[in-house]
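J.: only the shape, not the letters, is given here:
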């Protein structure tokens, strides 16, 4: 099948490459000519394990193409996916749908035969209907259907998530559109992937409801971690004990400095505002958003407390800047709140991240960036582990201790063992674990 993918950001590029791996003829279009030229050379603008090989393989097989010409992309396509950004709108937190609606107008101008217009971007309820209205208003004679096919890709594991998904959600009431999308996802029949068909509004809400629920799980276990510290319990054992309940599940029960990234922050805000406008406020989601913002500030205060209550004149080594490992994504990362707060308290920050430093330099130019983790520790009064990259899990504790001016470690991801760190001579602080360990 011939597929057009509008947008070569994270979702569009991963989805387009994976569809081509299914055997479809995919053409990805974007107005950014420099990015398109780079992709044609096989240069990948984002860090996602395995994506460079996937793109190169399908470019070589002539199944994956890139262009800045929308007409070229749309002509003959049986499905046109809209995979443009929907960032939080400044001022009110609503999803900014201007790129989606512009894509709809552009498609309307170029549409020449029947196609299913599919919103792959994460969009609020009602967006699909508006996309349909825009196209019909511009081209009353056009023959098309609109569908919703939300993505459920985890950064760092996106290719596996696309190739072996828990489910595929498709929102449309058109049998013709359903038939097209069944054919697109037919390769997943081999692994018996569940395809859930629903109407447009339901499919759009499923994505937001799922992300908000996972965000609530993260905030819940973070609050439980705080309680564990007060009563002498171990949050990891609590998480395991409740996660073994099949109704709850073990995933997203890991304490830390709060969630970030491209999805949870903006999706919880968008769902919160949608519910408020509908007159049915989601108070649990509202509390989750408020607590997560507070959580990041609390983590900075926790670091300062470990330094005696003041950061003035202190040198702090920070390991990990991205919101999670295996990505270079800095969007809404806890580091963007924690590091400036420490600097405002008078601390000097030296930082390292295996993939995120190029982007971090743009956002926090007054941080000192180091070539390796040990370089950050030279003369440090404290080390803060913010992102649980594998590169930080097996560091030489003796070398760490020798490099630091004060052996204070604040492990906000609980990567290290408490007893091991204390035995190595560190003043070790973690999240939600009793001091006796």
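T.: Here it is on my side, so go on. None of these values were measured; they are calculated from a predicted model.
J.: please make it C-alpha for all contacts and neighbour counts, starting now.
T.: Fine.
J.: what about stretch 151-171, how long is it end to end?
T.: 12 Å (Cα to Cα, to the nearest Å).
J.: not counting its own residues, what contacts that stretch?
T.: Residues external to stretch 151-171 that are found in contact with it (Cα atoms under 8 Å, 6 or more residues apart in numbering): 11, 14-15, 18, 48-51, 120-122, 147-150, 178, 181, 188, 191, 193-204, 207, 325-327.
J.: if you count neighbours, what's buried in stretch 181-193?
T.: Within stretch 181-193, the residues scored as buried using 16 or more other Cα atoms under 10 Å are 181, 184, 187-188, 193.
J.: putting a second one here so we can go through both:
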């Protein structure tokens, strides 16, 4: 298929990755964004998103004259063969997806779309959004297609160029074939379906992943109660191909830019449609309960008084991003646990390797420092919340020397308990057997 002229509206994780990768496949891409400062930086290949391979992909596409950036959304679509909507759909009132950005852009481009153009919903949107966008456009000569993304932050470029499936939902088969042609060079199964099925596929996938994580976290509690080891149990069941090993590692709960908003949006949609979905509701509730249980674990070890108050107790948090390999703090489970600790009165100092240069304002919650040893000054315990591999190799002896207490609560089961014991620390994970005795 010949190279197409593509416009991508929105330059977040999905939009920028989509634009840069489509350009790398030989298409001519213009990415539009309402933020003029961001546009200027991207024209200089300055990518502010922490995403491996993305800065290089953007730079190569710019150098090949296949990628450009603009702040003029209307002008960007006037000659496009395909227009991708990669816009935020955050959780709105009552848990429903907020489509304000999608609807606003549809209004902006309605009159300037060229005849025969295909508009693609790449954003995660509720069932029926394709029809909604088509109605807002009011253009019988413009097809609207659903093409959900399945990108993992920290592996977005890899996932785009090596997808395990490409899902396209369209009522117009010619439009579907045109969108499929954009990915012709990629070796991946193609799922051609109707728009509603494509839209629901994205939500169903994220719900299933959230459910699996809630299962793993709840299973860790069961392991603790019966003296079993979650690592061994997870390996034992994960080797069953019907189950698989992915998303079976316990942690401080699930979060990020997708799972929380998408599970709530699906639950809200089901409620409005009169569909009872107790498994989905339990998945969400289990996540919240699990995080509270972890806070109780810290309070039991470090709290004061019978009520386990953490008032005035200093704690060091290691990791705030929702997972390793990204600087994204959106709906981070680490921040959720931090807020629960703060509500109990704890004084929090935090270190995260992704936030040493990108310093968000979290002053109402934690004191953010750029030295992991400094973070431990005078603390009763350390709490590991993000699975950054480099945390394994910290100078834990130096950290122990700065601490007032000896506890390390490893809510990612990341650290070596024996190594911490040699540093004079007591390791406590989740769902694991008892740690070695602290070495004096």
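T.: Perfect, I can see it now. Worth saying up front: this structure is predicted, and the values here are computed from it rather than measured.
J.: would you give the TM-score for this superposition?
T.: The TM-score (TM-score structural alignment, normalised by the length of structure 1) is 0.94; 429 aligned residues with a Cα RMSD of 1.6 Å.
J.: out of the contacts of stretch 151-171 of structure 1, which are inside strands?
T.: 147-148, 194-198 (DSSP state E).
J.: just the buried ones from those?
T.: For those, buried by 16+ other Cα under 10 Å: 147-148, 195, 197-198.
J.: quick one: residues contacting residue 117 of structure 2.
T.: Contacts of residue 117 of structure 2 by Cα under 8 Å, 6+ apart are 80-83, 141-143.
J.: from these, which is closest to residue 378 of structure 2?
T.: Residue 378 of structure 2 lies nearest to residue 83 out of the contacts of residue 117 of structure 2, by Cα to Cα, at 54.7 Å.
J.: list the buried residues in stretch 53-61 of structure 1.
T.: For stretch 53-61 of structure 1, the neighbour count (16+ other Cα under 10 Å) marks 54-59 as buried.
J.: ignore the last one, stretch 234-242 of structure 2
T.: Result for stretch 234-242 of structure 2 [16+ other Cα under 10 Å]: buried residues 234, 238.
J.: that one aligns to what range in structure 1?
T.: The alignment of stretch 234-242 of structure 2 onto structure 1 (TM-score structural alignment) covers residues 239-247.
J.: on that earlier part again, out of the contacts of stretch 151-171 of structure 1, which sit inside helices?
T.: The helices, defined by DSSP state H, take in 11, 14-15, 18, 51, 178, 181, 200-204, 207 from those.
J.: doesn't residue 413 of structure 2 lie inside a helix?
T.: No: Residue 413 of structure 2: not assigned to a helix; according to DSSP: H, G, I helix; E, B strand; the rest coil it is coil.
J.: skipping its backbone neighbours, what lies nearest it in space?
T.: residue 429 (5.3 Å; Cα to Cα, 6 or more residues apart in numbering).
J.: measure that neighbour to residue 132 of structure 2 for me?
T.: Residue 429 of structure 2 sits 47 Å away from residue 132 of structure 2, going by Cα to Cα.
J.: who's more crowded, these two?
T.: The neighbour comparison of residue 429 of structure 2 against residue 132 (other Cα atoms under 10 Å) goes to residue 429, with 24 against 15.
J.: wait, what's in contact with the more buried one?
T.: 409-413.
J.: gap between it and residue 63 of structure 2?
T.: From residue 429 of structure 2 to residue 63 of structure 2 the distance is 48 Å (Cα to Cα).
J.: can you tell me the element the residue minimising distance to the centre of structure 2 falls in?
T.: Centroid-nearest residue in structure 2, with Cα atoms, centre = their mean: residue 256, separated by 3.5 Å. Per DSSP states H and E: residue 256 of structure 2 is located in neither a helix nor a strand.
J.: just give me the match in structure 1 for it.
T.: Checking TM-score structural alignment: residue 256 of structure 2 goes with residue 261.
J.: got it, and residue 417 of structure 2?
T.: That one, residue 417 of structure 2, aligns with residue 418 by TM-score structural alignment.
J.: was I right about its match contacting residue 432?
T.: No: using Cα atoms under 8 Å, residue 418 of structure 1 is not in contact with residue 432; the gap is 11.5 Å.
J.: quick one, which of the two is more surrounded?
T.: When neighbours are counted by other Cα under 10 Å, residue 432 comes out ahead of the other of residue 418 of structure 1 and residue 432, with 27 against 21.
J.: show me the contacts for the more buried one.
T.: 224-229, 233-236, 255.
J.: what do you get for residue 104 of structure 2?
T.: Residue 104 of structure 2 neighbours (Cα under 8 Å, 6+ apart): none.
J.: element containing it, please.
T.: Assigned by DSSP H and E, residue 104 of structure 2 falls within helix 100-109.
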